[in-house]
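Colleague: Okay, predicted coordinates and the sequence, questions at the end:
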Amino acid sequence: MSRTPLPFAAGDVSALARALGRELNAAPEKLGHVQLLNVLVRAAGYRNFQHFRAQQAAGAKLAAAPPPASAPVDLRLVADAARHYDGTGRLVRWPSKESRRILALWVLWSRLPAATTLTEAQINAELRALHLFDDPALLRRAMVDLGLLWRTRDGGAYRRIGQRPPPEALALIRHLGRGLAQ
């Protein structure tokens, strides 16, 4: 069986050395090849070597840059979430898993106008243009619950809340943006 080369990078070599030293000193006996691989990738922030390999495969599939070692991005989650979009970047179906729903809401949030107050009809029109299952009320309520949208008590006015998306959401937004540019 041929080996697939996997690039490995650590954002902070000093932190990597400390983590490696802790793990190697705690080992009761000599470590084998697989155990050393697990120690190395755990020191860089991954759960184990399989997690590291899955991240590399998902990154290659998304054609994304490798994530920084200080904040690993779950590229497998991003790839799974990307399957809920069509070729034009519209949300085809409401994801069944909460983690994918949250990413979908961040993508919708990124496409709403910033620093603009919208009426309920306007926000519904914006959301209808971004998804295909015709339920803007579900999306609107979920975005308010997640803290991505502010609304008046009577629900007559909505405004996008400015904030930095989590790393996985940023990766999905970038990935879907590249698909639209092609």
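Modeller: Thanks, I have it.

Colleague: from here on, contacts and neighbour counts on C-alpha atoms
Modeller: Noted.

Colleague: For the nearest residue in space to Arg76 that is not next to it in sequence, give me its contacts.
Modeller: What sits nearest to Arg76 in space, not counting adjacent residues and going by Cα to Cα, 6 or more residues apart in numbering, is Ala58, at 5.2 Å. Ala58 makes contact with Leu75, Arg76, Ala79, according to Cα atoms under 8 Å, 6 or more residues apart in numbering.

Colleague: try it against this one:
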Amino acid sequence: MSKDLIPLATADISTFARNLNRHLASGRTPPSHLEMLNHLARASGFRNYQHLRAAHAAQARVEAAPEPTADFKLIEKTLHQFDTQGRLIRWPGKRQVQELALWAMWARLPAETPMEERDVNGALNLVHLFEDAALLRRSLIGMGLLQRNLDGSDYRRTEQRPPPEAQALIREVSQRRKP
């Protein structure tokens, strides 16, 4: 057996104890070491001990993965599209600059708040200077950053983690907004 330390956490100890008791009550003799590991793993929501080990190993690999680096040249190009107040001056000509600029627009929309079309337009009009909120709204929907009902009555920002370039741009644009 492996000597790797594998933490076991449970959200509800009562459910864990109930599941463990049910698994232990099914046999007449005391369980072997491996059977006990399987019972503990099942009680905490895994299929068996190997599933618990595999999940822990996958989590360790994901946490150890290097953070992707940002394309600072693209961030700089996109940042030139914003004024000193953090407003988009003009609609960029290049698609990748447009998409990155849309992340900055997305960040200015309220999170987890249903909005009507006029609310979205109002929020977008505050962050751009070329008077085309419909273009921005449609582009945000097209990129999957904004969702709406089929009848267009309810808009909602799609919550997701921005890519590294977008995170850096959002940070820079928000610093420009500060007096």
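Modeller: Yes, it's here. It should be emphasised that the depicted structure is a prediction, and the values quoted were computed from it without experimental measurement.

Colleague: Please spell out the PyMOL selection for the buried subset of the contacts of Ala58 of the first structure.
Modeller: The following PyMOL line selects those of the contacts of Ala58 of the first structure that are buried, judged by 16 or more other Cα atoms under 10 Å:
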select buried, resi 75+76+79
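
Colleague: how about CSV for the contacts of Ala58 of the first structure, with secondary structure and distance to Arg174 of the first structure added?
Modeller: Shown next, in CSV, are the contacts of Ala58 of the first structure (DSSP: H, G, I helix; E, B strand; the rest coil; distance: Cα to Cα, whole Å):
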residue, secondary structure, distance to Arg174 of the first structure
Leu75, helix, 12
Arg76, helix, 15
Ala79, helix, 12
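
Colleague: which residue in the second structure lines up with the residue nearest to Arg76 of the first structure?
Modeller: The alignment leaves Ala58 of the first structure without a partner in the second structure, by TM-score structural alignment.

Colleague: Need the three-state assignment for Ala58 of the first structure.
Modeller: Following DSSP: H, G, I helix; E, B strand; the rest coil, Ala58 of the first structure is assigned to helix.

Colleague: counterpart of Ile75 of the second structure in the first structure?
Modeller: Per TM-score structural alignment, Ile75 of the second structure is aligned with Val78.

Colleague: Mind telling me what element its match is part of?
Modeller: For Val78 of the first structure, the host element (DSSP states H and E) is helix 75-82.

Colleague: quick one: contacts of that helix?
Modeller: Counting by Cα under 8 Å, 6+ apart, 54-55, 58-59, 61-62, 95, 100, 103-104, 168-169, 171-172, 176 sit against helix 75-82 of the first structure.

Colleague: Please apply the same query to stretch 103-116 of the second structure.
Modeller: Around stretch 103-116 of the second structure, the neighbours that count as contacts under Cα under 8 Å, 6+ apart are 120, 123-124, 127, 140, 145-146, 152-157, 159, 162, 166, 169-170, 173.

Colleague: against the first structure, where does that stretch fall?
Modeller: The aligned range for stretch 103-116 of the second structure is 106-119, by TM-score structural alignment.

Colleague: tell me how far the matching stretch is from the chain's mean position?
Modeller: Distance, stretch centre to chain centre, for stretch 106-119 of the first structure: 19 Å (Cα atoms, centre = their mean, to the nearest Å).
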